[in-house]
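In: sequence unknown, structure follows:
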């Protein structure tokens, strides 16, 4: 290089750090009865912080899955080829039990431990989390058909990544997907037109077109179709027991904004054989068990995205100088980074509380089940929406360096809208909260009870809680106002958790800005007196 080309004032890549060295994550792990999993979470965190793990994420996205409809001889095969890096990511996730493994673990906190690992490993690469999440969420839906669950659940929960199209019960591990959405209905699944007619061996034959089938190279797919009894739930295998391919054709792979490593497909059922799942005509009731699980993972994945962007921004600001000093020492940048840290910590605290509720609900705690019914939808609405603004601001902290692909920030930004759309857009989530409030008064009582646990500490919180109670009792034009109501519920729930479980500077700054009105409309508008040093330290990456 010429002598003028001296590279300086360019931060080195963020490598060899422990992604799990996250105070909000680790305190939540202990609080939600999963402290026993800390060693494995740190093991995964150290791997996630390596240069080779980051390279796997980059390679899986740069080399997107490719659909092969036919083999060289003209036979229809409908296979999707993935880059080897995808398989490494998947194998790591399955081996560490990020899929359905908690359903085979009777320990208290098993689902919390799984959430912490999902959060940690998702910071490497988001796309492969889709089949992992759907496999996790498939089990409670399958349990509506105990005989089917007894056969398949041990394979779904096995910690073996066994890729390839073979009869399900001949494999050492299975992955499940979801194939619900149709082009004329979207979230309105009752508008589905796929037909199911009774067939041999107690099964059904499905005919119709599915607009979005996630992870089409999975082994099994939960789907909805119109049976003689009404909209019903079915499980469709990719390969039949005799080794032949089921009658479903992959028409094309979707060309998506982000999530490029993961294949999403349009699929045509042409008399595809399927097992019935749950009570005939009650398909939505059955599949909602799966939706609840994947919605929780939307919250976890969005919290992971915030943390991933935050640590990159702090790392850069500590090592980049501008206008005579390090970025981290400049007051306005400290305001921005502290604000990003607050948003990230609030999301992490919330997702750990939701995971704890899910874990205790599985073990029969009716109060936690009632709380989860509303709180997961509240978290899904709010945290997933906050990720897009958060990732944009984190990218901006790196300036032009953040706008180039090598930084990883553009990929994070492209991923950011996904979770707010997946499993129901913001409107669907907000309206689901309204329905749950109306149909399940015990859930509303449990939710408000959770908020009241932080009463009497901060007057700003107490005032905001009174305002929320007024909103809950005002039913006039409530659908029109649903987003305002659910936003208030989410912020109060996050504030309640931070007041009780986070250091004083974090809780005070969050309450002052999000509830006390001392906040602008962009990140970096925290009030004077905010202890930015104490807050930013919680968002700083820690060496492995």
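Out: Noted; the coordinates are in hand. These numbers were taken from a predicted model, which means no experiment stands behind them. Residues are numbered from 1 along each chain as shown.

In: When you work out contacts or count neighbours from here on, use the C-alpha atoms and nothing else.
Out: Fine.

In: and residue 231, that one's in a strand?
Out: Yes - with DSSP: H, G, I helix; E, B strand; the rest coil as the criterion, residue 231 is part of a strand.

In: can you pull the buried residues of whichever strand or helix holds residue 153?
Out: According to DSSP states H and E, residue 153 maps onto helix 146-157. For helix 146-157, the neighbour count (16 or more other Cα atoms under 10 Å) marks 149, 152, 153, 154, 155, 156, 157 as buried.

In: Check it against this one:
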């Protein structure tokens, strides 16, 4: 892997320094070592756009392994503090942040323009960047700093909501300060959760009342992330409105009034959190706070959900970034740590553990950047719709319906699996991983948030079903899956795998078609399992596409090994049986697979043949062809040595 130094056991012994056997990732450039990300971007972007982006990505990658990582750990160890009143007893709701947090804000918001980059030109680009590039910058940034990404993401989402739903005057007044990339920029937040409501937003009771032609907020919000925000989008019930979500409206509440005085709300206290300690979350009490309605009253929940969905993709991105950072930490440790006469990376069980982390990490990255591309397609499609159609919570066009499904799908699965991957990374480092002198504990604490914030796993799984039942999102989803798999079904090497996945997609599609016929309790019980099944189909399809592209362009089969590992784990593994994927860890190419090096077909061939055989045995339609197909594939590989 570029940027890595693989130490031998002799190096470790001869160095005479015990410290040299405890390596970490300090000084590593997170972009230069990520050939997977580089390949994704070079494929998705024009050469001109990539050439502009690359130096900035490289500089951010350098900071991830140096200053930004140090700042992040410092800010995490020095959480913000609340000053409710000033020295004269006036309400100020002031949050005092450590200078390390302020410096990170400068880097993220001002130097790299992470909030503004999908809305206006920054960093020398002549237009807003596509989402795939935006999320590439964020993906790198979060590998060092997770907490600050929350307020930056909410600010980005608030801009989208105001542009889409706010009237012209409201947008002109409040969007520009959030788009600034110089000191004085505004940050945004969403205040939605209440004590009695939680995920049941329809139970919310915070009330909005008209007073002399102005709207005022009354009541309490229980969990307000980025509580120091300059602008907050608040979900409230206008006085006399209907109960449930249909009676909720969205309001924009500024922290300060036009004369510079504090708006009429109080931050009661800050939350003492397990993770994301550098970012202030608190409890807020409204006492007639001035606010402005956003869009039509009664549509607030739908509008807020559009912001939540954007934030959910950010959640998935952050968990994918944590997976990547944790994997790189574990690999670096294993490459430099001697044990029992060998380096840890040479031990089969350690290799298998690392390979499991790698498979989940690269699957998450593949689905993340695919969804980012899909976001741009949806935005382009929505731009051609009428104003009335554009203001729908989910415009009735296939790209928007597809993204409507992908955002909760990725949020639910990546955030859940990210917790396991990060935990495995801590274990791979051993006792040091449990000590906060090392980064693993911070990664583990932060990883827990993804499966809770913006909806728990159960809530998000139900939203996946809702996307299909209400928006018909399963139709473009399965069309996309078939579109990716069908061209490879006739391939003489991976055709059996593509056919297996197509058959699995057909089964899943039939299950989705039956959802409306099930009682709500039976439907809910299967929601989490179905969510994971759909994600696995998408991830496998994307990994297959990547594997074939790599084989064609570089005559390397590393990504094919990753695909086969993913199939082994999520489709074909049998209890108490070693999977075919683990056998590649016994080959001379094992570390090349782990380190993104060049992998010959010979190293993957036994794994491929076994996967084909096992895939065939799982589907009756394949059994008659299994022996013939496997033998033909083996003969063709031996004869040609590459994939056609």
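Out: Done, it's in. All figures in this text were calculated on a predicted structure; none of them were measured in a lab.

In: How alike are these chains, TM-score-wise?
Out: After superposition, the two chains reach a TM-score of 0.91 (TM-score structural alignment, normalised by the length of structure 1), with 522 aligned residues with a Cα RMSD of 2.2 Å.

In: can you redo the buried residues of helix 146-157 of structure 1 as a markdown table with distance to residue 368 of structure 1?
Out: Shown next, in a markdown table, are the buried residues of helix 146-157 of structure 1 (distance: Cα to Cα, whole Å):
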| residue | distance to residue 368 of structure 1 |
| --- | --- |
| 149 | 25 |
| 152 | 28 |
| 153 | 24 |
| 154 | 26 |
| 155 | 28 |
| 156 | 26 |
| 157 | 24 |
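
In: Could you check how many residues crowd around residue 513 of structure 1?
Out: Around residue 513 of structure 1 there are 18 other residues, counting by other Cα atoms under 10 Å.

In: In space, what's closest to the corresponding residue of structure 2 for it - neighbours in sequence excluded?
Out: In structure 2, the residue equivalent to residue 513 of structure 1 is residue 569, according to TM-score structural alignment. Once flanking residues are discounted, residue 569 of structure 2 sits nearest to residue 579: 7.7 Å by Cα to Cα, 6 or more residues apart in numbering.

In: What residues does that neighbour make contact with?
Out: Residue 579 of structure 2 is in contact with 568, 569, 573, counting by Cα atoms under 8 Å, 6 or more residues apart in numbering.

In: For burial, what's the neighbour tally of residue 73 of structure 1?
Out: 6.

In: Trace it over to structure 2, please.
Out: Checking TM-score structural alignment: residue 73 of structure 1 goes with residue 88.

In: before we move on, what SS does whichever residue in structure 1 pairs up with residue 594 of structure 2 have?
Out: Alignment note (TM-score structural alignment): residue 594 of structure 2 maps to residue 536 of structure 1. Under three-state DSSP, residue 536 of structure 1 falls in the helix class.

In: Burial check on the closest residue to residue 536 of structure 1 other than its chain neighbours, number of neighbours?
Out: Distances taken as Cα to Cα, 6+ apart place residue 338 nearest to residue 536 of structure 1, at 5.1 Å, with adjacent residues excluded. Residue 338 of structure 1 sits with 30 neighbouring residues when counted by other Cα under 10 Å.

In: Next: residue 84 of structure 2.
Out: 16.

In: Which of the helices or strands spans it?
Out: Judged by DSSP H and E, residue 84 of structure 2 forms part of strand 81-85.

In: before we move on, what about residue 313 of structure 1?
Out: Using DSSP H and E, residue 313 of structure 1 falls in helix 283-319.

In: residue range for that helix in structure 2?
Out: Under TM-score structural alignment, the match for helix 283-319 of structure 1 is residues 300-336.

In: Now do the matching stretch: distance to the chain's middle.
Out: Relative to the chain's own centre, stretch 300-336 of structure 2 is displaced by 3 Å; criterion: Cα atoms, centre = their mean, to the nearest Å.

In: likewise stretch 212-224 of structure 2?
Out: 31 Å.

In: Repeat that for stretch 103-117 of structure 1.
Out: 16 Å.

In: try stretch 213-232 of structure 2
Out: 27 Å.

In: same deal with stretch 286-301 of structure 2?
Out: Per Cα atoms, centre = their mean, the centroid offset for stretch 286-301 of structure 2 relative to its chain is 30 Å.
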